[in-house]
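**Q** what would the 3D arrangement of this be:
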Amino acid sequence: MKIGIGSTNPAKIKAAQPFLEFFKDAELVSYNAASLVSEQPFSDEETKIGAINRAQDCVAQGAAIGLGFEGGVMEMEEGIYLSNWGAAADKQGNVFTAAGARILLPAPITEGLRKGIVLGKLMSEWTNDPEIRKKDGAIGVFTSGMLSRGEMFLHISTMLLGQYVYMKNNR
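**A** Model (predicted):
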């Protein structure tokens, strides 16, 4: 069985692990899947749609199950929060979604976001690490390394797998 991940980002690829452990015969294939949302999703809804689009694109490209993970931000009264969504889709047309951890971003980051600069670029400048989004990401930086981007998406993936298994076992 082919499980598709709609990204080449190592943090997101790592998140597919629960599906590979559950489906012992599964092969993971990384697809260049389109999110069809802005480069910097700026709401929960847009971030969620990006994850769904990536998952469905994997299925359209031949995966039995497609996984999509999307990072974004969302504005609330007190400031801008990090937002993360995941989706799992299959050939039968089922789609499952789950959201991850949220953290209030510091003022210098939110100022840059409001000026139209994407979070990945802001975090690269903040940390002097152009590859930060492929490693710990903003969540890792602003939790002092206590939660990495990969771990956050892994949590989302586990919720997606749980929903998928429940649906398959309770039809």
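**Q** C-alpha only now, for contacts and for neighbours.
**A** OK.
**Q** for the residue nearest the centre of the chain, give me its contacts.
**A** The residue lying closest to the centre of the chain (CA atoms, centre = their mean) is Phe69, at 2.5 Å. Counting by CA atoms under 8 Å, 6 or more residues apart in numbering, Phe69 touches 6-7, 12, 50-51, 54-55, 84-87, 153.
**Q** in the chain, which spans are strands?
**A** Secondary structure of the chain (DSSP state E): strands located at 2-5, 27-30, 65-76, 79-90, 95-99.
**Q** which one of these lies nearest to Gly116?
**A** Checking these against Gly116 by CA to CA gives strand 65-76 as the closest, at 12.0 Å.
**Q** and that closest one, which residues are buried?
**A** 65-74 (16 or more other CA atoms under 10 Å).
**Q** another sequence for comparison is provided below:
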Amino acid sequence: MKIVIGSLRQPKIEAVKNVFAKIQKVFLQDEPVKFLARESESNISAMPLSIKQLMNGAYNRVQNLKEEFIHSPDKPDFYVGLEGGFFGEVSSEQKRRYFLQSWVFVNDGERGYFGASGAAPVPERIVNEVLEGKNELGDIIDKYGTESSIRDKDGAFGVFTQGLITRQDSFEFALLSAFAPFFNQALYVS
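**A** This is a model prediction of the structure:
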């Protein structure tokens, strides 16, 4: 089994590996799994600000990976695209609220499914810095964490939840959701 991951970020890679460790017994019957991490462009803005952009980013990463392997004799069994960012809404009090969420798209070459994490509210001052300064969350969040390069560790989820939910955790939830139609085919395939 060969899995291609459209990211070089460690929390994303580890999330894919952990999810496969969880589903391997029910889905793969202990078949050995080889993971390949590749940089793959999302073809969206560096800081997604809507669910549509998050979904498109994850989907585009998979499409770019598929294009890379189109002539390969050893095609991957799964392509995985991962994207994190914000989505916003306006409350009944006309107050804008934004949430942090992770999205993934998983494709086996024919079928593809999306999955999403839970959504954490983003502090207003961080929303303002992203929206008004047009900066990426990864660049801003380092000011609020205890370490630098937060995106390669616990991520904004970790900063917002004081480590109770990490970036990796958020992607694991999204991945389990996206892989469900593959490992629970009796329910999803008609």
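**Q** where does the TM-score land?
**A** Superposed pair, TM-score by TM-score structural alignment, normalised by the length of the first structure: 0.91. Supporting alignment: 170 aligned residues with a CA RMSD of 1.8 Å.
**Q** where do the helices of the second structure begin and end?
**A** Ranges of helices in the second structure, per DSSP state H, are 10-23, 51-68, 124-133, 137-141, 155-160, 167-183, 185-188.
**Q** save these as CSV, and put in distance to Glu147 of the second structure too.
**A** Compiled in CSV, the helices of the second structure are given as follows (distance: least, CA to CA, whole Å):
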stretch, distance to Glu147 of the second structure
helix 10-23, 15
helix 51-68, 26
helix 124-133, 17
helix 137-141, 10
helix 155-160, 10
helix 167-183, 14
helix 185-188, 42
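**Q** centre of the chain versus stretch 144-161 of the first structure, how much separation?
**A** 9 Å (CA atoms, centre = their mean, to the nearest Å).
**Q** same check on stretch 40-48 of the second structure?
**A** Its chain's C-alpha centre and that of stretch 40-48 of the second structure lie 12 Å apart, by CA atoms, centre = their mean.
**Q** before we move on, the earlier item: between the contacts of Phe69 of the first structure, which is nearest Gly100 of the first structure?
**A** Using CA to CA, the contacts of Phe69 of the first structure come closest to Gly100 of the first structure at Asn84, 5.3 Å.
**Q** skip the chain neighbours and tell me the closest residue to the closest one.
**A** Gly71 (4.5 Å; CA to CA, 6 or more residues apart in numbering).
**Q** now Met123 of the first structure: how far from Glu131 of the first structure?
**A** Using CA to CA, to the nearest Å, Met123 of the first structure is found at 9 Å from Glu131 of the first structure.
**Q** between these two, who's got more neighbours?
**A** Neighbour comparison, Met123 of the first structure and Glu131: the larger count goes to Met123, with 19 against 14 (by other CA atoms under 10 Å).
**Q** ok, the residue nearest to Asn84 of the first structure - contacts?
**A** With CA under 8 Å, 6+ apart, Gly71 of the first structure has these contacts: 41, 47, 82-85.
**Q** turn those residues into TSV, columns for distance to Leu119 of the first structure and neighbour count.
**A** Formatted as TSV, the contacts of Gly71 of the first structure follow (distance: CA to CA, whole Å; neighbours: other CA atoms under 10 Å):
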residue	distance to Leu119 of the first structure	neighbour count
Pro41	10	23
Thr47	13	27
Leu82	9	21
Ser83	11	25
Asn84	13	26
Trp85	16	27
